[in-house]
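Participant: When you get a sec, could you give me coordinates for this:
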Amino acid sequence: MSTSNGSQAADPPRTAYLVKRLESALRSRLDAAVKPYGLTATQYTALAALRTSPGQSSAQLARRSFVSAQTMQEMVVALERRGLVSRAPSPTNRRVLRIDLSARGEAILRDLDDEVDDIEQAMLADLEPQHVETLRHALRVCARRLAEQATAPQPPQ
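Facilitator: Modelled structure (predicted):
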C-alpha cells in the first residue's frame, strides 16, 4: 500500500507489541496509585491474587503475579514484615507455606479498589460494554493458550 507521497505504509504493529504497550501504561498508572501505600504494582498484584485465591504457596503466587519464584519469596518476606500477609504450614504438606492476606493487607486493597476501578474505567472508556466482554474473553483465551504451550511436552530436536 502506498501513501500519498509514494512511500510504503508501515505494517500494523504486532499484537504482542500492543499488549506490551498496554501493560506498560497500566503498570505506570498502578505504580502511581499504590505508591502512597508503599507498594509496587507487582506487590499489589500479589495481594489482589491472594484476595481472589487465599492460601496460595509462594510458587503459585509467583505464577499468578508474573514473577520468578525467587522474586516472590523475597516479596512475601517483605510483605509479611509489613504485616500485609501471613504464612502458615499447609495442613496437607508441612513443607509448603500457605500465604494469606492479613486484615491490614485486606484494608489496603479495599482502600485501593476505587482508584484501581477508575484506572480500569479510563482504560476501557472508549469501548462498548460488549467489546469489553469480547476483549476480556480474548485475553483469557490468549493467556490460556500460551500457558498450555509453555507446559506442553516439547518434541525432541
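Participant: Going by C-alpha atoms from here, please, whenever you check contacts or count neighbours.
Facilitator: OK.
Participant: for the host helix or strand of Gln73, packing partners?
Facilitator: Secondary structure assigned from DSSP states H and E places Gln73 in helix 69-81. Using 3 or more C-alpha pairs under 8 Å, 6 or more residues apart in numbering; DSSP states H and E as the contact criterion, the secondary-structure elements in contact with helix 69-81 are helix 58-65, strand 85-89.
Participant: Export these to a markdown table and append columns for distance to Ala103.
Facilitator: A markdown table is the format used below for the helices and strands packed on helix 69-81 (distance: least, C-alpha to C-alpha, whole Å):
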| stretch | distance to Ala103 |
| --- | --- |
| helix 58-65 | 19 |
| strand 85-89 | 8 |
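Participant: Number of residues surrounding Cys142?
Facilitator: If you count neighbours by other C-alpha atoms under 10 Å, Cys142 ends up with 12.
Participant: another one to check against the first:
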Amino acid sequence: MAMTSHQAIVIGAGPGGLATLAALCDAGIRPNLWIDKTFEGGRLNTLFREISSLFGCHIWFPCVSIIQSVSVPNAVTILESMDRDRTYELSSAGDMVCMLVNSILKRPDVQSIQGEVERASLKGRIWTVSTANKDFTTKLLFCCTGS
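Facilitator: This next block holds a predicted model:
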C-alpha cells in the first residue's frame, strides 16, 4: 500500500475538525490531510439542525480570510444579522460550518479523503493512519470525531 506524509492529519469535519484545521493553516502548518465520511459539517449540521440553541448567537472569526473570500450574502452574514440576545435553531450554525468546510476543501495545502479511517497506530513519534486505499504518516494527529 502506498504511503504519503503530511505535517498534520485531522479526522472529522464538524466544528471541532474545522477549527483544528483552520488553526493549523493559520499557523503555517502544511500540507494537511483532512479525513471525513461526508464533509457535511458533522453532527451539528446533519442531526441537530432543528434543535434550538441554548445560548444566543455569537460570531466566530478565526477563518477571516475564508469568510472574506465568499460572496455576500452567505451563512456568516446571515448570522451577523441575527439578534444576538435570542436563540435560534442550530441550522444557522450548521450552514456556516458547511460554508467554511467547503472553502477550506478548495485550499491547495489541504488534501481531503472522503471515507473512514480503518486504523491509526503510533510507532516512535510517527502516526500511521490507514484508509481503505492508502496509508498516511504524520507527527500530528487530531481526532475530532465528537463524543
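Participant: Need the TM-score from the superposition.
Facilitator: These two chains, once laid on top of each other, score a TM-score of 0.28 by TM-score structural alignment, normalised by the length of structure 2; 76 aligned residues with a C-alpha RMSD of 5.3 Å.
Participant: Pull out the buried positions in the helix holding Gln73 of structure 1.
Facilitator: When burial is assessed from 16 or more other C-alpha atoms under 10 Å, helix 69-81 of structure 1 yields the following buried residues: 69, 72-73, 75-76, 79-80.
Participant: who's in contact with that helix?
Facilitator: Identification of contacts with helix 69-81 of structure 1 by C-alpha atoms under 8 Å, 6 or more residues apart in numbering yields 43, 58-59, 61-63, 85-87.
Participant: and it with helix 58-65, angle?
Facilitator: 100 degrees (axes from the mean of the first three to the mean of the last three C-alpha atoms, to 10 degrees).
Participant: Helix 69-81 of structure 1 vs strand 85-89, what angle?
Facilitator: Using the same axes, to 10 degrees, the interaxial angle of helix 69-81 of structure 1 with respect to strand 85-89 works out to 110 degrees.
Participant: Give me the neighbour count for Ser112 of structure 2.
Facilitator: With other C-alpha under 10 Å as criterion, Ser112 of structure 2 counts 18.
Participant: ok, it touching Ile11?
Facilitator: No - with the criterion set as C-alpha atoms under 8 Å, Ser112 of structure 2 and Ile11 do not qualify as a contacting pair; they are 10.0 Å apart.
Participant: Common neighbours of these two, please.
Facilitator: Looking at what touches both Ser112 of structure 2 and Ile11 (by C-alpha under 8 Å, 6+ apart), the common residues are 34-35.
Participant: Tell me the most packed of the contacts of helix 69-81 of structure 1, by neighbour count.
Facilitator: If you count neighbours using other C-alpha under 10 Å, the busiest of the contacts of helix 69-81 of structure 1 is Leu61, which has 26 neighbours.
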